[in-house]
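In: Need coordinates for the following:
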Amino acid sequence: MHARVAAATTAALLGGAVVILPSPHARAGSQSTGPVIVSHRGASAYAPENTLAAIDKAAAMGFNWVENDVQRTRDGELVVVHDATLARTTDVERVYPNRAPWKVKDFTAAEIARLDAGSWFSSRYTGTRVPTLKQYMNRVSHNHQKLVLEIKNPALYPGIERETLKLLSNEGWLDPAHLRSSLLVQSFSADSVRTVHDLRPGIRTAFLGKPSIAQLPQYARFADQINADHTSLSSAYISAVHGVRGPHGSPMKVFAWTVNDASTARRLAGFGVDGIITNVPDVIRRTWG
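Out: Coordinates of the predicted model:
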């Protein structure tokens, strides 16, 4: 999340995370009751967001669900980064001072690989790099983790849905086992979510936002889940979502983002929310006991 941990919570409103699959509990040490806990951009309160260090930190803490954001470089490489620009979470302004506004899409993968994506967070992480999606998937697999993948800013990257699915397929993530319990693809763009569903109907998908209750049957044609800003949710809305079946025949689910305190988590659990997206998964885990 964001500059620094405080800003991370604000920016989370632009990139929540979710999951919807069976067997939601993390490995030993994670919650045994309560909503599913998703580590937003990794354990992003404790390591620089969307880096390998952040998902390693989540794994070390015992959480197997992580979320990321995927965008595309000028030369077509998929990379894991949240903002449309590189300025907040890297030293791009120092390395490339004459290339404002430093948009991801204007840099090659090799250029981005030169950037320091950790020192903004802490000197401990100086030299941390922006991972490619391939590198990220290799580490998630190595850690035996599960992934909520957000297609970020799809309007900037025509065809990114197909390219993302091709990479996931090449990395072995579109086999029946992963589709059943380890992968969710989401976006703030309904068109992008629909495209993913049309290309690979077996993939679980989620729409980031809050359609009206009247619109839920329309969204249920291509989204298994609705994920919303926690401040917008009510027990009545969550019940309405649960009352609609998604494209795979199961009741739609709701995950709330971004929740970083126990009292809010307890309130949402009382509403019946299915999952919590958080920068501080350990704090939320203690809520469930």
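
In: Please count neighbours and contacts with C-alpha atoms only from this point.
Out: Will do.

In: after the helix or strand that contains Ala177, next one along is what?
Out: Assigned by DSSP states H and E, Ala177 belongs to helix 176-181. The element immediately downstream of helix 176-181 (helix or strand, assigned by DSSP H and E) is strand 183-187.

In: Go ahead and name everything in contact with that following strand.
Out: The contact list for strand 183-187 (C-alpha atoms under 8 Å, 6 or more residues apart in numbering) reads 18-20, 146-152, 173, 193, 196, 203-208.

In: If we ignore the residues flanking it in sequence, what's nearest Val196?
Out: Excluding its sequence neighbours, the residue lying closest to Val196 (C-alpha to C-alpha, 6 or more residues apart in numbering) is Glu161, at 6.1 Å.

In: One more, please, to line up against the first structure:
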Amino acid sequence: MRAGRKLTVERYVDGTWSTVAETSAKGASAALTVAAARFPAWYRVRAAAHNGIASVATAPVRTTLNRRPVEIAHRAGAALGPEQTLGAMEASLTAGATAMEVDVQLTKDAVPVIVHDQTFARTTNVATVFPGREDDPVGTFTWAEVQQLDAGSWAGPQWAGEGIPSLDELLTALGGRAHLVLEVKFWPFNQGTPEERAALRDVLDAELVAGRLGELAGAGKLTVSSFNHEFLQPFAEAHPDVPVGALTFFPPSATQVAQWATWAEEIHGQFALTTWQDTTAARAAGLTTSVWTLATPDQYRVALASGAEALITDNPGLLASVLEPPAPTS
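Out: Predicted coordinates for the structure are as follows:
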């Protein structure tokens, strides 16, 4: 083929061919390599009509990744069941998840419970059980009161009666079947007071010494993460055998990456803002990258293009359909 003939690299996704790059025969191999390396799909190269020669396309070829990212079930699998519940966790395990992400906060009587929001209003029947307290923070409720809440009915009648688990209940039910990413949550704005940070630190320290959390850590199946790095760095320095993930919304600067690498093992970044260059820089500093939060095939594809080692997803099990898409029909 003449080197100057125009070629189009095309990708097949969700039943449609789209153009990835327009190039010459000389540059087609490089263009296809760059596209396919970061985006597993079906590809073909089409040559335009040229000097009376009809347009022609190669047979479609499916590419894949040389390393399969880990799927981490966000909030125990928020698309598969009521978030942060044992029911969602079991649904995620059934879907093949090998890692779980959940949030931990303390009740008024210092019981660590698995809940994301500052209040119980969105995910429980607190307005019915405790009228007038629906806007009260999680930390104003005792564990006995939390146990009266239904955290499943809002997601569908089949989930009625799902409760908010304590950390110990979740660890017992998990039984070491998956890696746990435990996000330490503070409100408002992920800050908390010094007293709140100290209280949660005391509980986690005790759990690591004599609780099921320590058993999970000893098996190499625990990561602790937080947006609150004032909490996370001292925790990491006190527990060097427990990997920690520095949660961030915006990609860190080179200075931040170098500083985080002195105490963290992972960066947990927002998927749409994390680039190939970001993950490469993190890897060069000795860190891995997990990106949050995915729910759709398109979001998976964006995340895969970043080269992240792990994908924090509401919909665990979706990765297979993205990595192994059906063959083109046209």
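
In: TM-score of the superposition?
Out: The TM-score (TM-score structural alignment, normalised by the length of structure 1) is 0.81; 251 aligned residues with a C-alpha RMSD of 2.0 Å.

In: one step back: can you pull the buried residues of the helix holding Ala177 of structure 1?
Out: Neighbour-count burial for helix 176-181 of structure 1, counted by 16 or more other C-alpha atoms under 10 Å, picks out 180-181.

In: same check, this time on stretch 101-115 of structure 1
Out: By neighbour count on 16+ other C-alpha under 10 Å, the buried set for stretch 101-115 of structure 1 is 102-107, 109, 112-115.

In: Relative to Tyr125 of structure 1, which of the residues you listed is nearest.
Out: Distances from Tyr125 of structure 1 to the buried residues of stretch 101-115 of structure 1, taken as C-alpha to C-alpha, are shortest for Leu115 (12.4 Å).

In: what about the helices in the stretch 151-289 of structure 1?
Out: Per DSSP state H, counting those that start in this stretch, the stretch 151-289 of structure 1 carries helices over the ranges 160-170, 176-181, 190-199, 216-219, 235-242, 262-271, 281-288.

In: Can you give me the distance of the aligned residue in structure 2 for Ala84 of structure 1 to Ala97 of structure 2?
Out: Under the alignment (TM-score structural alignment), Ala84 of structure 1 pairs with Gln118 of structure 2. Remark: distance between Gln118 of structure 2 and Ala97 of structure 2 (C-alpha to C-alpha, to the nearest Å) = 27 Å.

In: Neighbour count: those two, which is higher?
Out: Ala97 (24 against 18; other C-alpha atoms under 10 Å).

In: picking up where we left off before, ok, the nearest residue to the match of Ala84 of structure 1 once chain neighbours are set aside - contacts?
Out: With C-alpha to C-alpha, 6+ apart as the criterion, Gln118 of structure 2 has its nearest non-adjacent residue at 5.4 Å, and that residue is Pro137. Taking C-alpha under 8 Å, 6+ apart, we find Pro137 of structure 2 in contact with 118-120.

In: again, but for Leu93 of structure 2
Out: With contact set as C-alpha under 8 Å, 6+ apart, Leu93 of structure 2 has these partners: Ala178.

In: Is it correct that it falls within a strand?
Out: No: per DSSP: H, G, I helix; E, B strand; the rest coil, Leu93 of structure 2 lies outside any strand segment and is helix.

In: which residue numbers in structure 1 go with stretch 224-237 of structure 2?
Out: The aligned range for stretch 224-237 of structure 2 is 185-198, by TM-score structural alignment.

In: mind listing the strands for structure 1?
Out: Applying DSSP state E to structure 1 gives strands spanning 36-39, 65-72, 78-80, 146-151, 183-187, 205-208, 225-229, 253-257, 275-278.

In: Val273 of structure 1 matches what in structure 2?
Out: Taking TM-score structural alignment, Val273 of structure 1 has Ala308 as its aligned residue in structure 2.

In: shouldn't that match be in contact with Thr288?
Out: Yes: counting by C-alpha atoms under 8 Å, Ala308 of structure 2 touches Thr288, with 7.5 Å between them.

In: shared neighbours, the two?
Out: Joint contacts of Ala308 of structure 2 and Thr288 (C-alpha under 8 Å, 6+ apart) are Thr279.

In: These two: which is more packed in?
Out: Ranked by neighbour count (other C-alpha under 10 Å), Ala308 of structure 2 and Thr288 place Ala308 first, with 27 against 20.

In: and that one, what does it touch?
Out: Applying C-alpha under 8 Å, 6+ apart to Ala308 of structure 2 gives the contacts 69, 276, 279, 288-291.
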